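Chemist: Predicted model follows, preceded by the sequence.
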Amino acid sequence: MDAASDTSRTCDSYGRDRAVPPVSVIALALLGGVLAVQGLPSLPSPAWTAVLAFAALGAGWRWPRLRGLAIFALGFAWCVWRADAALQARLPRDLEGRDFEVVGVVDELPVMRADATRFSLRAEQALLDGAPVALRGRIRLSWYGPAPADLAACERWRMTVRLKRPRGLANPGGFDSERHALERGIVAVGYVRDGAARQRIGTQRHCVDRVRDGLSTAIVGHVGDVHATRLLRAFAVGDTRGLEPLDWEVARANGVPHLISISGFHVGVAALFGAWLVRALWWALPSLALRLPAPLAMAPAALATAVGYGLLAGNSLPTVRTVLMIAVVALARLGRRAGSGPQSLALALVAVLLFDPLAVLAPGFWLSFVGVAFLMLSLQRERGALGFVRELGVGQWVMTIALLPLTAWFFGEASLVGALSNLIAIPFVSLAIVPLTLLATLLQLLLPGLAGPLFVVAGWLVHAQWWLWEQMATWPGARWYLPEVAPWALVLATLGAAWLFLPRGIPLRPLGLLLFLPLAVPPADRPEPGAFEATMVDVGQGLAVIVRTHRHVLLYDAGARYPSEFDLGEVAVLPAMRAAGIGALDHLIVSHNDNDHGGGAPAILRAFPKAARSGGESDTSPLGLAACVAGQRWTWDGVDFRVLHPPPASTARGNDRSCVVLVEHAGGRLLLTGDVGRRVEPAIAAAAGAGAPLVLVVPHHGSRTSSSPGFIGALSPVLGVVSAAWRSRFGHPHPRVVERYRTRDVPLINSADAGAVRIAFPADAPPRIVRREREHRRRYWRE
């Protein structure tokens, strides 16, 4: 009797002497430990982490009440070890900019553009000057110019490449490519060298990407409509290479990017497809039930189908999460055990974190797990067709509202038409497009001659669905941009969503909307009347400066546009403006027509078509710019703007035609110089004259053809800011220029080191730096 009592007490009283905590406690404790690492500016030493892990194991073994805390500490240590190993695998700093002979396998479908092909190479061997180098992992490469046709997934190549460590731009609201590199295991980035050894040396056996590429090519041969082909390739094998930026804009405006490429949703449909095939077979051959009951046969069939389709999807995190959940349910069914949805979700979370704790760095991790958790919290199983329709409608509202805080946190935008768009699209996609595409894909693998008609019909359906999405993308609220989200506002809004979608019967549920207010209506952060601020955006080799007064905004230059990579106006400048809560642009000035200054301007003008526009080379610009001429001036909110150069009759071209603007008030001045050189600098310095403390945007990124000693001496700036790329191939800023400023005791800040730089110009005080992006957001993965 005493033994039975002890056993009962062990089973029923966790917190006192239970041996194993519930799986939900394990999952949350493990997640908490992994998350604690992500806020660190640097990782603790491996020795300290090992001590913590052993202490946690001992405490958890000795004191059962501390097992939740012990799991938290073990999760912390596990994530630190994995993160440290990933960082140590990166290319050593002292080897950056060197040429390596690398042997590796192309492990993704290459993305081909007009001027370059981008691909990922999993390095197997690396040589530097003939000596082996310890470089293992994924290398992201660009092959400029026409790439050979056999540069394909699963092919093994030997090539000479120039490499550097993964380092991206650092801007408010911008994409964190260094975090992405850590999460994806990218150890170096670079490009294939022209005229050096480049040789295909074989093919990797048993490579899924070759199957994906073959299916993608087959779809192109079956479907005539080019756009429908691109979408079907995404639906069938997760091949999104053909999709243009405009396609993703339409998808985001409808809140349906998860439906465009293979996601967990598609894998779930595939699992049902596999289960239904087994049920149909057992119905056709009833004698099979004598050997194995149909439910026990359906479970492994669903799992096998999910695993196979997940491999075709490229094993993205949402697909892995769904496969793990299906595996939990299938194993429970095979073991004749009942498992709840929350338990399955918790087990999948534990499995993902144990397999790869760095998965928490990916937005898809949070959108997947949080979305499913909210659906489990809010939906109540109802019978019948009406119950299904109601759950479908409620589910879309749950996903739209519940994921809005996370969407704003990761992407700075949300879609308010997403609920309606998903309500229409999900049944159509799940009941028509995806099953038809799955069946066509299966036939393409087994009976290729029968797949063509099905792909054609699927193409018609996709075309009709896309037409509807294009119309809805133009509706008000389709693209709702939010300022930079504070962590506390994210937490409050998520709690508000949980409160809002508690089960029926809980009182005062609508009050959860109040917790969304800090997210939806953040406090205004703009200069007081008579003051202004300037943010030099980190655009690499280029220039973009946002000047903001109390009610107006000027953008001086917009960065570059690289057809094979990205548009800095779209991916750096616009996110920085939206993160600052800027909803309108009054004036765009393109200093001159070089790509690194005006390449991103079209993207800016698409976002703000009503903005006034001018430039120093207006007569040769395709943007319809008004002439920027010395003598022009205006006043915004007590702040004066004066154009100092070029003069009205100037015959200069190129850099020396740059539009130079002086922004000033009683407390300080800002001089925007474009790419002017020494020949015109004396006239600019004379026009600027003396006055309040001056901050100088260093001309021409610190080129040795500018910033003459006389120019620096005449202006006597209190600060110089340089916009240049990390490891600039032009050598900006030039060491001689840096020395000239040092001699004059002028401190220099380089965006390559600091990221975006924000400078305040108070009405009654000298200018001061208020934010360096790399220091403001210090994280262990940041270079």
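Modeler: Cool, the structure landed.

Chemist: Please make it C-alpha for all contacts and neighbour counts, starting now.
Modeler: OK.

Chemist: What strand or helix carries the residue nearest to Phe516 when sequence neighbours are not counted?
Modeler: Taking Cα to Cα, 6 or more residues apart in numbering as the measure, Phe516 lies nearest to Ala493, with 4.6 Å between them; neighbours along the chain are not counted. Using DSSP states H and E, the element containing Ala493 is helix 487-500.

Chemist: Name the surrounding residues that touch the helix or strand that that helix is followed by.
Modeler: Where DSSP H and E defines the elements, the next helix or strand beyond helix 487-500 is helix 517-520. If you take Cα atoms under 8 Å, 6 or more residues apart in numbering as the criterion, helix 517-520 is touched by Pro405, Leu482, Val485, Ala486, Ala489, Leu490, Leu492, Ala493.

Chemist: For the residues you listed, give me TSV that also has neighbour count.
Modeler: Converted to TSV, the contacts of helix 517-520 look like this (neighbours: other Cα atoms under 10 Å):
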residue	neighbour count
Pro405	27
Leu482	25
Val485	20
Ala486	12
Ala489	19
Leu490	20
Leu492	19
Ala493	27
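
Chemist: Would you confirm that Val660 contacts Asp675?
Modeler: No - Val660 sits out of contact with Asp675 when judged by Cα atoms under 8 Å, with a separation of 9.1 Å.

Chemist: who touches both of those two?
Modeler: Listed contacts common to Val660 and Asp675 are Ser591; contacts here mean Cα under 8 Å, 6+ apart.

Chemist: any idea how far Arg578 is from the residue nearest to Phe516?
Modeler: Ala493 sits at a distance of 20 Å from Arg578 (criterion: Cα to Cα, to the nearest Å).

Chemist: now Thr7
Modeler: The span separating Thr7 from Arg578 equals 59 Å under the rule Cα to Cα.

Chemist: okay, those two: which has more neighbours?
Modeler: Per other Cα atoms under 10 Å, whichever of Thr7 and Arg578 has more neighbours is Arg578, with 20 against 12.

Chemist: Contacts only, for that one.
Modeler: Under the criterion of Cα under 8 Å, 6+ apart, the contact partners of Arg578 comprise Gly173, Gly412, Tyr481, Leu482, Pro483, Glu484.

Chemist: Farthest pair within those residues?
Modeler: Distances among the contacts of Arg578 were taken as Cα to Cα; the most separated pair is Gly173 and Tyr481, at 10.8 Å.

Chemist: Need the overlap of contacts for those two.
Modeler: Taking Cα under 8 Å, 6+ apart as the contact criterion, the residues that touch both Gly173 and Tyr481 are Gly412, Arg578.

Chemist: neighbour-wise, which of these two wins?
Modeler: Each of Gly173 and Tyr481 has its neighbours counted (other Cα under 10 Å); Gly173 has more, 25 against 20.

Chemist: want to compare, so here's the second one:
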Amino acid sequence: MDRWLCAALAGYALTFTFSKPMSIQQWVILATLVAVVSWRYALLRPYAIILGCVLCGIAWGSGNAYLHQNTLIFDENLNKPVSLQMTVTEITQVRPDFWRIQGEIQSIENQLLSRSATARLSWYEPPALVIPPQAGTTWQFRARLKAPQGVRNDGGFLYHRYLVGQQIHALGSIRSGTFVAGEPNFRQQLFNQLNYFQPELQQFGILQALTLGERQALSDEQWQTYQRTGLAHLIAISGLHLTLVAGGVLWLFRTLLRYQARSRRRRETNNSWFIATCVALVVTFFYAGLAGFATATVRAFVMFSVVIIHKYFALHTPPSRVLLRAVAVVIVVHPLAPLQSGFWLSVAAVATILLMNWRWPIISGRWQSIRALWRLELTLTFAMWPLTAMWFDGLPLLAPLTNLVVVPLVTFWVLPLSLLGLLMLLLGSDGISLGLLRIAEVPLNYAEPLLNYLSKLTWQWVPAHLTGPIIGLVVVLITWVWPWRWYWKLSCTAIFGFGLIISHQLQQQNTLVRLHILDVDQGSAIVIAQADEAVIVDTGANWELGGNMAERVILPFLRHHQLTPIYGFVSHTDNDHEGGVTTISEQFPAMRWYGSGHGLPCVAGQTGQWRQVTWAILHPREVTNNRYNDDSCVLKLMIGGTSILLPGDITKRAERALLAHIAPIQADLLVLPHHGSNSSSESYFLQSVAPQVAIASRGRNNAYGMVAEQVKQRLEELSIPLLDTARGGQITVTFAQNKWQVHQPWAGKNRAWFDADN
């Protein structure tokens, strides 16, 4: 059976490499071919069942991918105000200036959808007298929908994959909304009751996360503290918490039942284990419901149920096979779970524990519990290093120590008392509930100052770029787990270390220059890189509600490529170009800036040389603070024999001024002025520049209609190909001698179906 299961999982995994889901016709042809070949050749007949299981896995993966892609909102309803009716399914995320609402769209413009589509909408500056939409209620919204797509850059968070994994089919912003019908569901009512305690509890955000799986009350500082100390897994309902609850219920009920059955006859007739496991399943199912049946909790509940079933039927199966079957059931329940990092973290953690119990003897002697927990935390930290580095951009070195101290506190103090307080709240005893929650937060109050101090220690956080390639880390970990001699393990580790040193030295000697037009949504950010240094032109937008594109895109990109910026140019003071200057300056205070009131002014006639890049400023012709679009700093770069024109947001007026002053605007590459607006890029300007390629830096769902159809038509008439960051993400141009090559590393056409451009 397990062979067949492995074959089905292999076929399922194959579907995540397809550029598009396999159609029914293709699957039928393949299945027919397998059947004919197996019947025709006797040697292949024993493998017919295995091949059939592979085909079943392919059918399951492709079928779910097809259903997700075909539930997307039609293009005619995107990027324009539409009327829609939506049933709210999640607790609304309330922020000071906006609400984030998630639910199932039932109809658009009074037309029922064939399948309800999940949408995540933001309501900016909502009416003060309106109560946030409650989970379980139905609302009528006037909203502007947009495709479920995020920015795509090296080193950045791939939001579009997260949306696919969560099966979210549309994003959008709400203009107005009215309540239609319905009552808040049980979870929403409990959330509302618990919210009354917020002013009374110092650690309310963490307690709310532990009991209801809602992290909206957590501050950014708290989240960063727990992440940089390796404790982020503790502040949301996850597999760990469900396992702890299940284990606690099993122990409690078996103890009570044994105590109740005082006579030997009753002890022999009562099946305490069966009753305790049934109660544990009910309690963990209820706990998963408190978290809204989030993927992590469903995954943990399924795995726990599979283990219980094996024990109930006395199936003597190796733990590795139990894990295999549990993974298969999870994939049946959540077919797109592999696109979520939590799936791989959970599977890797369980596999590590199984491997550790297989390879190492059980610890005995004095302090055996503490020593076993320490070994577990240390092993998990190093085993999860590659995944942590890949998804969280670094590794906290003190994670084993902080987990050794904090995990027992949460396990035996905070979590039980929090859940008991929640139970008292359900029973209507608000005073007792508040008292229990106050007691529950005591250890966290004492630990918080120390955790804040540890999170700010620079040496204890190892950035991902210092740990080396992910594949290399995996190889090193395997060599230490594999039953080799110790000198082979040390040799492999030494080779890996020398490889890191050599690759770092090679990078510093690298003479290739690369121009990266980053995908920063509706804005502009460009990085010119050579070896380990870089020049930045524009810094993306800054949001009034918090955060900016520098934090989200530029800094992760620089860390990913191990780059230190030396110079910075800001074309003008519009937020979508200047928004991240402060953030980048704080990280790199030695940078030298030009333009928009930052550092030196940007004025025509200035020239400079950085490594193999020569730069010249063509506009404006007098000193300004680059406040207006037509005062944008127009920059021309020369890399070898190739020229690049970066005109900022100039309009036709500035384009004509450049031509009138006979500025040397001819270039091989042109970043379209003003993101491709029709206010720029007149035909005679494009003819004078005569680029071989035009590039648009703009947002996929921008409200301005960029790139304008008129601009596209002019480019087409002049036979100038257009590349677009909104269609494929980051654009990279590599220069070598007198040659250059342009490509989009994250373009959907080069990747699997879940990376498709929506």
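Modeler: All right, it came through fine. Bear in mind that the values here come from a model prediction, so they are computed numbers and not experimental data.

Chemist: buried residues in the helix holding Ala493 of structure 1?
Modeler: Applying a neighbour-count criterion of 16 or more other Cα atoms under 10 Å, the buried positions in helix 487-500 of structure 1 are Ala489, Leu490, Val491, Leu492, Ala493, Thr494, Leu495, Gly496, Ala497, Ala498, Trp499, Leu500.

Chemist: How many neighbouring residues does the aligned partner of Ile749 of structure 1 in structure 2 have?
Modeler: Ile749 of structure 1 maps onto Leu723 of structure 2 when the alignment is built from TM-score structural alignment. Applying other Cα under 10 Å, we find 19 other residues in the vicinity of Leu723 of structure 2.

Chemist: Find the helix or strand that Leu723 of structure 2 is a member of.
Modeler: In this structure, Leu723 of structure 2 sits in strand 722-724 according to DSSP H and E.

Chemist: starting at the chain centroid, how far to that strand?
Modeler: For strand 722-724 of structure 2, the separation from the chain centroid amounts to 26 Å (computed by Cα atoms, centre = their mean, to the nearest Å).

Chemist: after that strand, next one along is what?
Modeler: Tracing the chain past strand 722-724 of structure 2, the next element assigned as helix or strand by DSSP H and E is strand 731-736.

Chemist: Can you name the next helix or strand after that following strand?
Modeler: Sequence order places strand 739-743 as the next helix or strand after strand 731-736 of structure 2, per DSSP H and E.

Chemist: Distance check, the equivalent of Arg768 of structure 1 over in structure 2 against Val693 of structure 2.
Modeler: Arg768 of structure 1 maps onto Gln741 in structure 2, with residues paired by TM-score structural alignment. Distance from Gln741 of structure 2 to Val693 of structure 2, counting by Cα to Cα: 11 Å.

Chemist: Identify the contacts common to these two.
Modeler: The overlap between the contact sets of Gln741 of structure 2 and Val693 (Cα under 8 Å, 6+ apart) is empty.

Chemist: how about JSON lines for the buried residues of helix 487-500 of structure 1, with distance to Pro357 of structure 1 added?
Modeler: Putting the buried residues of helix 487-500 of structure 1 into JSON lines (distance: Cα to Cα, whole Å) gives the following:
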{"residue": "Ala489", "distance to Pro357 of structure 1": "25"}
{"residue": "Leu490", "distance to Pro357 of structure 1": "22"}
{"residue": "Val491", "distance to Pro357 of structure 1": "21"}
{"residue": "Leu492", "distance to Pro357 of structure 1": "25"}
{"residue": "Ala493", "distance to Pro357 of structure 1": "25"}
{"residue": "Thr494", "distance to Pro357 of structure 1": "22"}
{"residue": "Leu495", "distance to Pro357 of structure 1": "24"}
{"residue": "Gly496", "distance to Pro357 of structure 1": "27"}
{"residue": "Ala497", "distance to Pro357 of structure 1": "26"}
{"residue": "Ala498", "distance to Pro357 of structure 1": "25"}
{"residue": "Trp499", "distance to Pro357 of structure 1": "29"}
{"residue": "Leu500", "distance to Pro357 of structure 1": "30"}
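
Chemist: which one of those residues is nearest Pro318 of structure 1?
Modeler: The nearest member of the buried residues of helix 487-500 of structure 1 to Pro318 of structure 1, counting by Cα to Cα, is Thr494 at 20.5 Å.

Chemist: Look up the closest residue to the aligned partner of the closest one in structure 2, ignoring the ones flanking it.
Modeler: Using TM-score structural alignment as the criterion, Thr494 of structure 1 maps onto Val474 of structure 2. Nearest-residue entry for Val474 of structure 2: Pro386, 6.5 Å, with adjacent residues in sequence omitted and distances by Cα to Cα, 6+ apart.

Chemist: Translate the one you found into the numbering of structure 1.
Modeler: Matched across to structure 1, Pro386 of structure 2 falls on Pro405, judged by TM-score structural alignment.

Chemist: Show me what counts as buried in the helix or strand encompassing Gly713 of structure 1.
Modeler: Following DSSP H and E, one finds Gly713 of structure 1 within helix 709-715. Within helix 709-715 of structure 1, the residues that qualify as buried are Phe711, Ile712, Ala714, Leu715, counting by 16+ other Cα under 10 Å.

Chemist: counterpart of the last one in structure 2?
Modeler: In structure 2, the residue paired with Leu715 of structure 1 is Val689, using TM-score structural alignment.

Chemist: same question, Val360 of structure 1
Modeler: With the correspondence set by TM-score structural alignment, Val360 of structure 1 lines up against Pro338 in structure 2.

Chemist: Distance of the aligned residue in structure 1 for Gln222 of structure 2 relative to Tyr481 of structure 1?
Modeler: Taking TM-score structural alignment as the alignment basis, one finds that Gln222 of structure 2 is matched in structure 1 by Asp247. As for Asp247 of structure 1, its distance to Tyr481 of structure 1 is 18 Å (criterion: Cα to Cα).

Chemist: cool, and Phe730 of structure 1?
Modeler: Distance, Phe730 of structure 1 to Tyr481 of structure 1, using Cα to Cα: 36 Å.
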